[in-house]
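Student: following is a predicted model, sequence given first.
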Amino acid sequence: MIDLLSAFGIVFVAELGDKTQLAAAGFATRFRAAPVVVGMCAGYIVVSTISALIGGAAGNALPTRGINLAAGILFIVVGAFGIWSAGRTDDSPAAQSSHDGESERKGRFATLSVAATVASAIIVAELGDKTMLATIALAARSDALMVWIGATLGISAAGLLGVALGRVLARKLDSAVIRRVGGLIFVVAGITVLVAGV
């Protein structure tokens, strides 16, 4: 139990203000919370599983510089697209009513697509990150299963705070401003990754 609580505390604190927490907030400004949370948790589970399995010895073998470069560029591109597209989306009542009439199948596909996009972004951004390396180090010297549970819960809790922030912003701002704010969050996260990791 001590291993679980230690992993939870260390990973939760390390993730506060991290790029994937910012990414979760950015996604939550643009999409419904449910698919963002599902994708975020799925991505975190994958990363925590990888971390707990590979252990401390393989930590230095990860190409963290290349991964950080790819993640930073990906976040900047997503953010720039969000900012650029803010003025190009039709949010008129007529457009909204046509969106409301879409089929349930399209709605399910869109939900799965958002969840998959969020999960992919989380996995790419977290590979080689400090929380992954902390989890690897903890798993190498403690009960790997307890570390995996604690790390997954800790990183997910931090991500949920990001989603909550994104939803608050989404309720208070108009859709064009939301896209710009979400895009800006991604750009800042991408620059942070590039500066810190390269």
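Tutor: It's in. Residues are numbered from 1 along each chain as shown.

Student: only C-alpha atoms for contact and neighbour calcs from this point on.
Tutor: Noted.

Student: got the buried residues for the helix of greatest length in the chain?
Tutor: Taking DSSP state H as the criterion, the chain has its longest helix at helix 144-172. Under the neighbour-count criterion of 16 or more other Cα atoms under 10 Å, helix 144-172 has 144, 146-167, 169-170 buried.

Student: what element comes up after that helix heading to the C-terminus?
Tutor: Moving toward the C-terminus from helix 144-172, the next helix or strand (DSSP states H and E) is helix 175-197.

Student: contacts for that following helix, please.
Tutor: Contact with helix 175-197 is made by 18-20, 22-23, 25-27, 29-30, 64-65, 68-69, 71-87, 89, 91, 169-170, as judged by Cα atoms under 8 Å, 6 or more residues apart in numbering.

Student: ok, second structure coming up, stack it against the first:
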Amino acid sequence: MIATIALSFGVLFLAELGDKSQLMALTFSLRYRWWVVLAGISVASVAVNLIAAGVGHFLGTALPANAIAVITALTLLVVGLWTLRDALTSTADAEEAPAPPSARNAFLVVISAFTLAELGDRTMFAAAALASNNSWLAVWIGSVAGMVAAGGLAILVGKIAGKHLPERGIAIASGLLFLFFAGKTVLDAFAPSLGWASVGVALIAPAMLGAGVLVWRKRAQSAARVGELADVTT
């Protein structure tokens, strides 16, 4: 059993490196408290890997990946637009980010996003494949540990990077990244033949929106400076 746990841990940890779930963990860590993100990842990992181990061991069939991909993309799209709205409509100073959501709301967002992102993902199929020939309990334990470890690594990187970046810029970048994840999820499900080209395609909309936000912010800052000069002269 220990060998199976170690094998599952290694497979899931390596599969998560560079995967969209780890990038999501990094993005969430830039916006929310680290312990909220880690707790959300842990709960989602327990649920998803339990399903994967059960499917692999008892059923040997897969979940409807395309339908799940659409739901996941819609969830990420909503989270991304919500984050951008909060960042752009705040009346706070331009260098300050809007107040983050409560720990409870952030926790629910992380759980929802990670659960949907992992359902039908390659890591879930890997766990199901391992459970088909090994103890499902051992696979479940090892898979959860591997996924949480990979998420924890991403959170650490995010927190280190976040100390050197402006908070409002982090909020805007987070929103754009979620839009990218939404597009990439749909492309991976319905156009797998694109391969790495899907990254470029998924980046088009967030890049255009980001450029628009940058222009809008510069104009808003210029207008604010003109207003301040006018007040001084009068």
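Tutor: Good, I have the coordinates. Worth saying up front: this structure is predicted, and the values here are computed from it rather than measured.

Student: quick one: the longest helix of the first structure to chain centroid distance?
Tutor: Centre-to-centre, helix 144-172 of the first structure and its host chain are 9 Å apart (Cα atoms, centre = their mean, to the nearest Å).

Student: mean deviation of that helix from the second structure?
Tutor: Its aligned residues in the second structure lie a mean 1.4 Å from helix 144-172 of the first structure after superposition (mean Cα distance after the TM-score superposition for the first structure).

Student: equivalent range in the second structure for that helix?
Tutor: The aligned range for helix 144-172 of the first structure in the second structure is 136-164, by TM-score structural alignment.

Student: just checking, what packs against the longest helix of the first structure?
Tutor: helix 2-15, helix 19-30, helix 33-54, helix 130-141 (3 or more Cα pairs under 8 Å, 6 or more residues apart in numbering; DSSP states H and E).

Student: which of those helices is buried the deepest?
Tutor: Of all these, helix 19-30 has the most neighbours on average by mean count of other Cα atoms under 10 Å, namely a mean of 28.

Student: got the contact list for that one?
Tutor: Contacting residues not belonging to helix 19-30 of the first structure are listed as 15, 36, 40, 118, 122, 125-126, 158-167, 169-170, 178-179, 181-183, 185-186, 189-190, 192-193 [Cα under 8 Å, 6+ apart].

Student: for I67 of the first structure, give its distance to Y44 of the first structure.
Tutor: Distance, I67 of the first structure to Y44 of the first structure, using Cα to Cα, to the nearest Å: 16 Å.

Student: with L16 of the first structure instead?
Tutor: According to Cα to Cα, L16 of the first structure and Y44 of the first structure sit 14 Å apart.

Student: make sure A140 of the first structure is actually in contact with G59.
Tutor: No - at 10.0 Å, A140 of the first structure does not count as touching G59 under the criterion of Cα atoms under 8 Å.

Student: surely T115 of the second structure meets N49?
Tutor: No - between T115 of the second structure and N49 there is no contact under Cα under 8 Å: 9.8 Å.
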